[in-house]
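Colleague: Based on what follows, work out the 3D shape:
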Amino acid sequence: MEKAKVSALQLFAIMFIYDLGTELVIPYGIAARKDAWLADLLGMCGGIILFYIHFFLFRQYPNLPLTGYVRKIFGKYMGWIIGLLYVMYFLYIAARNVRDFGDLIISSTLSETPLVAISISLVLVVCYVLYLGVEVAGRTGEIFLIILILFGIAGSFFVLVSGSVDLHNLQPFLENGWKPIFTTIFPETINFPFGEAIVFTMFFPYLNQPGSLKKVGLFSLLSSGIILAWTASLNIAVLSVEEVERSTFPLLSTIGKVNLLEFIQRLDAIVVFSFL
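Modeller: All right, here's what the predicted structure looks like:
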């Protein structure tokens, strides 16, 4: 294992950015319709429970990543198989996200660029950061965190002052009862992205302040869950639930509604740049 370490802020940055991921731009939790924001928040609560399980295992094996302590728990051979399955699962998540980002870029800006060219470019950047090590990945996350927060605040502000928000689109509360919310929480919102955060069990041993892990993990889950719920409610308030259901990337459509004084327009480029 590398001797490099990441700080609490760096681990928070990459966990926070990971939890947001592609969920910001896709119709996340929309199966709950107008109560998608509530399904997102309850899914976050489920993610917190999962994090406590990961935290408990880290406390038992503070110097080992997930693939290391599964061999301690299940034995050398069975643990190796389970570790391999998790590695394949992580690769699947990464491949799916690369495809999602490629589709986003093609549909919004580079419509004539082949998908394979965009995907290869993204993979090469990821490979380069991984080659430099986990510490560089953490420092990169810090920089991206600042950019993401600034763009998020600016985008939300312009949407709110543009006059496109209609709170009636969010009413009535619990229009279809609790059933669609619970069926959306599992397996959708609790698994994607909060359940997938199990990947960070591979990063926990690199934390230079192991005692801060609990605060870092909980704060990243709470902040990302609240932002996902806010984004879902904003999309529905601007577009209506029917349009969000039909849209592949509703956040782009929401930001695209901004038109202040016929001067501030086409802010959907901010969303695309943030994800790039």
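
Colleague: Going by C-alpha atoms from here, please, whenever you check contacts or count neighbours.
Modeller: Will do.

Colleague: and the residue nearest to residue 226 when sequence neighbours are not counted, how many neighbours?
Modeller: Once flanking residues are discounted, residue 226 sits nearest to residue 41: 6.6 Å by CA to CA, 6 or more residues apart in numbering. Applying other CA atoms under 10 Å, we find 22 residues neighbouring residue 41.

Colleague: Please identify the buried residues of the helix or strand harbouring residue 41?
Modeller: Residue 41 belongs to helix 36-60 when assigned by DSSP states H and E. For helix 36-60, burial by neighbour count (16 or more other CA atoms under 10 Å) applies to 36-48, 50-51, 54-55, 57-58.

Colleague: Over to stretch 104-116?
Modeller: 104, 105, 115.

Colleague: export the residues you listed to JSON lines and tack on secondary structure and distance to residue 165?
Modeller: Listed next are those as JSON lines, based on DSSP: H, G, I helix; E, B strand; the rest coil; distance: CA to CA, whole Å:
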{"residue": "104", "secondary structure": "helix", "distance to residue 165": "24"}
{"residue": "105", "secondary structure": "helix", "distance to residue 165": "26"}
{"residue": "115", "secondary structure": "helix", "distance to residue 165": "34"}
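
Colleague: Let me know the closest of those to residue 246.
Modeller: Of all the buried residues of stretch 104-116, residue 246 sits closest to residue 104, with 15.4 Å by CA to CA.

Colleague: need the contact list for that closest one.
Modeller: 249, 272 (CA atoms under 8 Å, 6 or more residues apart in numbering).

Colleague: Three-state assignment for the closest residue in space to residue 250 that isn't next to it in sequence, please.
Modeller: What sits nearest to residue 250 in space, not counting adjacent residues and going by CA to CA, 6+ apart, is residue 244, at 5.6 Å. Applying DSSP: H, G, I helix; E, B strand; the rest coil to residue 244 yields a three-state assignment of helix.

Colleague: Please generate a structure for the following sequence too, so the two can be compared:
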Amino acid sequence: MEKAKINGWQFFILIFLFELGTAIVINPGLDAKKDAWLAVLIGLIIGLIYFLVYFALYRFYPNLTLIGYAKEILGRYLGFSIGIVYLCYFLYIAVRDLRDFGELLTASTYNYTPLFVIHAIMVLTVAFVIRYGIEVLARTGEIFFSLLMLVGVVGTTMVFISSRMDLNKLLPVLENGWGPVLSTVPLTYTFPFGEMIVFTMLLPYLNRPQIAIRVGWTGMGLSGMLLIWVMIMDITILGVEIAARSTFPMLAAIGLVDIAGVFQRLDVAVVMTLMIGGFFKIAIFFYAALISAAELFTVPTYKKLILPFSIIILIASMTVASSSVDHNKEGLEIVTYYIALPVQVGLPFLLIMTAVIRKRFNPR
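Modeller: Reported below is the predicted structural model:
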């Protein structure tokens, strides 16, 4: 780890931008139809509860990352294996987020730009920023947070003025019972709230450890409320059937906003939101992978790994799926159940239970 510290405000901004990431555009949970907002709300509540597990592990080992205390809890060899799992996970999700970013830009704005070029520009930008460390990334977040809030306020105001929203499209609530909602919750939890597991790699950088839970819950709560609002907006503008079939519902919904034929094409606000959120989400997963690898393989500084990891992420983002359809299907059917849940829920639960038992029988 580098010798750096970030304050509570910067930590909050990183969480807020990270949670929005690509989720604000893709909108998980539409399988629950009209009750998609309820599925996101339940996913948020579970995420807030499970953040307590991450916080408890951090308080047990305040100077260690997830990789460090995995070896302390499970022993050198098993802990090293767990560390490899998380290293691969951080890299893989960075690859998937980069592909999400590229797919939206090529589908909405840069129709004739090769996907590889878009990915390369994003990877180079991310690599340039994280080369200067977590403090620079956090200060960059402060700048873009203000811009994102301005875009959000303007966009929301335009949506209200256009009178495109029809709240009756949300009724009746729970028309098909709790079944569709609960079956969708694993997706709405793992993406994006369960991905907070990556912040176990950043918690040691917080300058005041005692505020971690308050800052974490605030960042997750506010971003979760915003995701719920966007979900409601998509359904009430497009209708649930069109929203569920759309690859990027928010882009389609905002594209319909037209105020007196003057204010149109607000989809540029969606693209800007994705670029900001996508940048920070990719950057945080990329950075977590770098410091994980540096700690696992005792590399003196993570900066030596930036170039090889950039090449890996760039190439993998082009080969992870043959098309956007396959990419989305893989995320819904494979990643959620066979990768995300074990890594975000199963392994942290194993670590906290083992740590509690060890602390009980050996308080020192």
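
Colleague: TM-score of the superposition?
Modeller: The TM-score (TM-score structural alignment, normalised by the length of the first structure) is 0.98; 275 aligned residues with a CA RMSD of 0.9 Å.

Colleague: where do the helices sit along the stretch 101-250 of the second structure?
Modeller: Remark: helices assigned in the stretch 101-250 of the second structure by DSSP state H, counting those that start in this stretch are 115-130, 134-162, 179-190, 212-238, 240-245, 249-255.

Colleague: Residue 360 of the second structure is nearest to which of the ones you listed?
Modeller: helix 212-238 (23.3 Å).

Colleague: mean deviation of that closest one from the first structure?
Modeller: By mean CA distance after the TM-score superposition for the first structure, the fitted helix 212-238 of the second structure averages 0.6 Å away from its aligned residues in the first structure.

Colleague: End to end on stretch 1-13 of the first structure, go ahead and measure it.
Modeller: When the termini of stretch 1-13 of the first structure are compared using CA to CA, to the nearest Å, they are 22 Å apart.

Colleague: what does that stretch rub up against?
Modeller: 133-135, 138-139, 141-142, 144-145, 203, 206-209, 212-213, 216-217, 219-220.

Colleague: follow-up on the earlier one: now the helices of the stretch 101-250 of the second structure as JSON lines including distance to residue 87 of the second structure?
Modeller: Listed next are these as JSON lines, based on distance: least, CA to CA, whole Å:
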{"stretch": "helix 115-130", "distance to residue 87 of the second structure": "17"}
{"stretch": "helix 134-162", "distance to residue 87 of the second structure": "18"}
{"stretch": "helix 179-190", "distance to residue 87 of the second structure": "18"}
{"stretch": "helix 212-238", "distance to residue 87 of the second structure": "22"}
{"stretch": "helix 240-245", "distance to residue 87 of the second structure": "33"}
{"stretch": "helix 249-255", "distance to residue 87 of the second structure": "32"}
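
Colleague: Matching residue 103 of the second structure against the first structure, which residue comes up?
Modeller: Alignment note: residue 103 of the second structure maps to residue 103 in the first structure; criterion TM-score structural alignment.

Colleague: Next, count neighbours for its match.
Modeller: The number of residues near residue 103 of the first structure, taken as other CA under 10 Å, comes to 18.

Colleague: How about it, nearest residue that isn't a chain neighbour?
Modeller: residue 115 (7.4 Å).

Colleague: how near is the one you found to residue 101 of the first structure?
Modeller: 10 Å.

Colleague: Please apply the same query to residue 45 of the first structure.
Modeller: From residue 45 of the first structure to residue 101 of the first structure the distance is 27 Å (CA to CA).

Colleague: swap in residue 44 of the first structure?
Modeller: Distance from residue 44 of the first structure to residue 101 of the first structure, by CA to CA: 23 Å.

Colleague: now residue 86 of the first structure
Modeller: Distance from residue 86 of the first structure to residue 101 of the first structure, by CA to CA: 23 Å.

Colleague: same thing with residue 171 of the first structure?
Modeller: 32 Å.

Colleague: For these two, indicate the residue with more neighbours.
Modeller: Shown here are residue 171 of the first structure and residue 101; by other CA under 10 Å, residue 101 has more neighbours (21 against 12).

Colleague: pretty sure the more buried one is touching residue 22, no?
Modeller: Yes. Using CA atoms under 8 Å, residue 101 of the first structure is in contact with residue 22, at 7.3 Å.

Colleague: OK, contacts around residue 180 of the first structure?
Modeller: By CA under 8 Å, 6+ apart, the contact set of residue 180 of the first structure is 31, 32.

Colleague: Count the neighbours of the counterpart of residue 137 of the first structure in the second structure for me.
Modeller: Correspondence of residue 137 of the first structure to the second structure, assessed by TM-score structural alignment: residue 137. By other CA under 10 Å, 21 other residues sit near residue 137 of the second structure.

Colleague: The one 10 residues further on too?
Modeller: A total of 14 residues lie near residue 147 of the second structure under the criterion other CA under 10 Å.

Colleague: With the one 10 residues further on instead?
Modeller: Around residue 157 of the second structure sit 11 other residues, with neighbours defined as other CA under 10 Å.

Colleague: Equivalent analysis for residue 65 of the first structure, please.
Modeller: Counted with other CA under 10 Å, residue 65 of the first structure comes out at 20.

Colleague: Pretty sure it sits against residue 199.
Modeller: No. Taking CA under 8 Å as the definition, residue 65 of the first structure is not a contact partner of residue 199, at 9.6 Å.

Colleague: got the contact list for the match of residue 137 of the first structure?
Modeller: Shown in contact with residue 137 of the second structure (CA under 8 Å, 6+ apart): 129, 130.

Colleague: Residue 77 of the first structure too?
Modeller: Counting by CA under 8 Å, 6+ apart, residue 77 of the first structure has contacts residue 71.

Colleague: Next, the angle from the helix or strand in which it is found to helix 115-132.
Modeller: Element membership for residue 77 of the first structure, per DSSP H and E: helix 76-108. Interaxial angle of helix 76-108 of the first structure relative to helix 115-132 (axes from the mean of the first three to the mean of the last three CA atoms, to 10 degrees): 130 degrees.

Colleague: in the first structure, what residues pair with the strand or helix carrying residue 359 of the second structure?
Modeller: Residue 359 of the second structure belongs to helix 347-361 when elements are defined using DSSP H and E. Per TM-score structural alignment, helix 347-361 of the second structure has no counterpart in the first structure.

Colleague: Hmm, residue 43 of the second structure is touching residue 183, no?
Modeller: No. Using CA under 8 Å, residue 43 of the second structure makes no contact with residue 183, being 11.2 Å away.
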